[in-house]
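>>> this one's structure only:
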């Protein structure tokens, strides 16, 4: 779909249909990187149960241009809060099957606390502020997935 590097050459942000290779993304966070003592990453997958319904697949849609800009801002905000050196953020769109990878967020930093916090922050804000729309195929038919209260409340810890 689209891939765009954030303004910092150490950050990579992509919105794409293609799958990603976790080992490659981890290697990119470590490549020629002698200053960082921590790399933390999260990979989100399509699960077969959600909100009490059996799920057989999902479709992720986004608003090109707006989505990448929102992701860049989330990464920039995380980098302003913690001493983060590298970020790799990939979010897939299109039709996905059970167990397919949806999102990769990887962060490197000198220390583990900053890497963990920045990764968690990016995921919390991505879930709440990035313009993605998720439609699940369930045993009851198709449905658009609404944001959960727990996801909205997760932002409170970052205030």
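Great, that's in hand. Nothing here was measured: the structure is a model prediction, and the numbers come from that model.

>>> could you use CA atoms for every contact and neighbour count after this?
OK.

>>> surely residue 77 is in a strand?
No: the assignment for residue 77, made by DSSP: H, G, I helix; E, B strand; the rest coil, is helix rather than a strand.

>>> and here's the other structure:
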């Protein structure tokens, strides 16, 4: 696997298989840190029956690769994988996987958190939720912007 890999897909992913592939690439890996985001059944006080994710094909992948490259410039990581699902998803389904390998846990944790914080705010995805009151587009969260700001130097 190259330093950074991005997959945008409708299909679910197998966390254990993905982490095994990422680790198999480099015998120097001492740490793998992963984050899996899932669909919540409640958002902003409303029940969510389904979330539909859309993206801008090509542009989304390049945006995420640029985020991975920024992480690589900050920390000595061996590899990074981002899988982001699109299409309709139900509560408890997996949306995103961010996984990072490095020699040590500190770098892997920091790079993984950096990638997901940038992904939440900078990658071109659009989310629409189905609620009892009908469909609504999900706005950016202030908490995501706050998380992103801690990385700005």
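Yep, it's here. Predicted, not measured: the structure shown is a model, and the values here were computed from it.

>>> residue 116 of structure 1 reaches residue 40, doesn't it?
Yes: with contact defined as C-alpha atoms under 8 Å, residue 116 of structure 1 reaches residue 40; the gap is 6.0 Å.

>>> who touches both of these two?
Common neighbours of residue 116 of structure 1 and residue 40, counting by C-alpha atoms under 8 Å, 6 or more residues apart in numbering, are residue 107.

>>> quick one: residue 47 of structure 1 from residue 77 of structure 1, how far?
29 Å (C-alpha to C-alpha, to the nearest Å).

>>> sorry, slip of the keys, the one I care about is residue 158 of structure 1.
For residue 158 of structure 1 relative to residue 77 of structure 1 (C-alpha to C-alpha), the value is 11 Å.

>>> over to residue 134 of structure 1?
24 Å.

>>> who has more neighbours, those two?
Taking neighbours as other C-alpha atoms under 10 Å, residue 134 of structure 1 and residue 77 compare with residue 134 leading, 18 against 15.

>>> where's that one, which helix or strand?
In this assignment (DSSP states H and E), residue 134 of structure 1 forms part of strand 132-138.

>>> please apply the same query to residue 125 of structure 1.
Using DSSP H and E, residue 125 of structure 1 falls in helix 112-129.

>>> still on that earlier bit, the strand holding residue 134 of structure 1 vs structure 2, average offset?
Once fitted to structure 2, strand 132-138 of structure 1 is off its aligned match by 0.3 Å on average (mean C-alpha distance after the TM-score superposition for structure 1).

>>> what lines up with residue 78 of structure 2 in structure 1?
Alignment note: residue 78 of structure 2 maps to residue 85 in structure 1; criterion TM-score structural alignment.

>>> now residue 131 of structure 2
Under the alignment by TM-score structural alignment, residue 131 of structure 2 pairs with residue 138 in structure 1.

>>> in three-state terms, label the closest residue in space to that match that isn't next to it in sequence for me.
Distances taken as C-alpha to C-alpha, 6 or more residues apart in numbering put residue 55 closest to residue 138 of structure 1, at 4.4 Å, once the chain neighbours are dropped. The local conformation at residue 55 of structure 1, judged by three-state DSSP, is strand.

>>> can you get me a residue count around the residue in structure 2 that residue 55 of structure 1 lines up against?
Superposed on structure 2 with TM-score structural alignment, residue 55 of structure 1 falls opposite residue 48. Using other C-alpha under 10 Å, residue 48 of structure 2 has 22 neighbouring residues.

>>> mind listing what residue 48 of structure 2 touches?
40-42, 91, 129-132.

>>> buried ones among the residues you listed?
40, 91, 129-131 (16 or more other C-alpha atoms under 10 Å).

>>> now do the buried residues in stretch 47-65 of structure 1.
47, 55-60, 62.

>>> burial of residue 24 of structure 1, as a residue count?
10.

>>> let me know the outermost residue of structure 2.
residue 133 (28.3 Å; C-alpha atoms, centre = their mean).

>>> need the contact list for that one.
Under the criterion of C-alpha under 8 Å, 6+ apart, residue 133 of structure 2 has no neighbours.
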